[in-house]
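> I'd like to go over a predicted model; first the sequence, then the structure.
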Amino acid sequence: MEVYFTIDKTAVAEFKDRGSKFLAYAFPVKSPEEVKECLGEVKKEHPKATHHCYAYRLGTGGLQFRASDDGEPSGSAGKPILGQIDSRQITDVLIVVVRYFGGSLLGVPGLINAYKMSAAMVLQLIPVIQKNIETKYHLSFDYTIMNEVMMVVKQNNCTVISQELQLFCEMDIGVPKSGEELCLIRFKDIYGLEIRKLKL
């Protein structure tokens, strides 16, 4: 597995059923901290909503996930939302569905359908993008070889995560797994460059 699929935009969709209004928000997220922030924003925007149900999946392997029914019957909200994320095979995604109760009970099948539809609708608004799975490395080098280092970074489609460029430079980069070996060979050819793999 050298690539994964995700989203890089936010979107909102609305679904109505028997007076209840469901607002679905999709966010690209990278960590549980970001999930909390986005959830907080939605709750701030809709303090009077009956429920704020959500699901997310994180990490290139999609191993971190959570589904919350927020007071709806067990399995009727979070699971159907997560199901839509999984049917698209995407990760690093959070979907929050806000419900305003409209007076009529929808029953568990009705709720499952409403949360599923809301999540599906919001995902239809955002293009799925493909990203390289990367291994992270730390580079330290003298400013004089900056151009050589940057050339390898660009030619191998590496992502610059952070950099501190002074007389002595420090840089964290993500190297696409698909071209990792070749990229490392080219880095090792640069005299005076120190490179070490970062632990996740």
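Noted; the coordinates are in hand.
> every contact and neighbour count from this point should use C-alpha atoms.
Will do.
> grab the most central residue of this protein for me.
D92 (2.1 Å; C-alpha atoms, centre = their mean).
> A further structure is provided below for comparison with the first:
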Amino acid sequence: MGAADAAAPRYPSTIAAPVEHELVVKKSRFLALVHPVSSVPEADEVVAAVRKRSWDARHHCVALVVGPHAEQQRSTDDGEPSGTAGVPMLEVLRRRELTDVVAVVTRYFGGILLGAGGLVRAYSTATSEALDLARLVRRSAATRVTVDVPHADAGRLHGVLRDWVGSHDAGLADVAYGAAARFTLLVPPAELDALDAAVAAATSGSVQPERGGTEVLSR
């Protein structure tokens, strides 16, 4: 690991798309939904939609983690004994180092009491098994870099940069056309010098990428 890699902050991952999963324990049905979100209000909307769809269920237990560094964390047992549902679900999200995700487990009671330990296992297992089916989106620190070129060179450089980001774990965030063509890239710190070299080679040294602040790159 190089110095740039060691200095780069680590970010929790998220999931690419919603996933639903059903777990049956002693005739009780636990319907788990894990859903990517970008804010607490968006998570609340997901929970509200689940409550509306499964209006006849006894419990809708929730755990959510939001923020680049998982700063916002909440859970609710929704009528289950305290600490037997939301907190175990939240612990699953924490152990997997996830953020920007809400988990909702809807329970249809099957007539057999599970006890506190059984509920903890059921809610955590339902959440964990749903996440097993989800595709992870990795996040890492990246430097925002802009490259300005004359319009006449834009087409050729666009191809060069598109190929470059694909082989260097980087991202081409935007292409804008004003007085010049401006390419905006998100580049891992360890790859900045390689980008400088690639642009110099493609433009005979006439273009110098401009480095900006640090952002989060998802892929």
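Alright, I've got the coordinates. All figures in this text were calculated on a predicted structure; none of them were measured in a lab.
> re earlier: spatially nearest residue to the residue nearest to the centre of the first structure (excluding sequence neighbours)?
If you skip the residues right next to it in sequence, D92 of the first structure has L58 as its closest partner in space, 4.3 Å away by C-alpha to C-alpha, 6 or more residues apart in numbering.
> give the contact list for the one you found.
L58 of the first structure makes contact with 29-31, 64-65, 91-93, according to C-alpha atoms under 8 Å, 6 or more residues apart in numbering.
> enumerate every residue touching the residue nearest to the centre of the first structure.
6-7, 28-31, 56-60, 62.
> just V207 of the second structure next, same as before
Taking C-alpha under 8 Å, 6+ apart as the test, what V207 of the second structure contacts is 147-149, 199-200.
> in ChimeraX, select just the buried ones from these.
Buried members of the contacts of V207 of the second structure, defined by 16 or more other C-alpha atoms under 10 Å, are picked up in ChimeraX with:
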select :147,148,149,199
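> related to what we said a few turns ago, in helices only, show me the contacts of D92 of the first structure.
Here DSSP state H is the test, and the contacts of D92 of the first structure give no hits in helices at all.
> list only buried entries from those.
Buried subset of these (neighbour count, 16+ other C-alpha under 10 Å): 6-7, 28-30, 56-60, 62.
> ranges for the helices of the first structure?
32-45, 78-87, 107-124, 146-155, 180-188.
> quick one: the nearest residue to E164 of the first structure once chain neighbours are set aside from K154 of the first structure, how far?
Spatially, and ignoring its direct neighbours in sequence, E164 of the first structure is nearest to E170 (5.2 Å; C-alpha to C-alpha, 6+ apart). As for E170 of the first structure, its distance to K154 of the first structure is 17 Å (criterion: C-alpha to C-alpha, to the nearest Å).
> those two: who's more crowded?
E170 (18 against 11; other C-alpha atoms under 10 Å).
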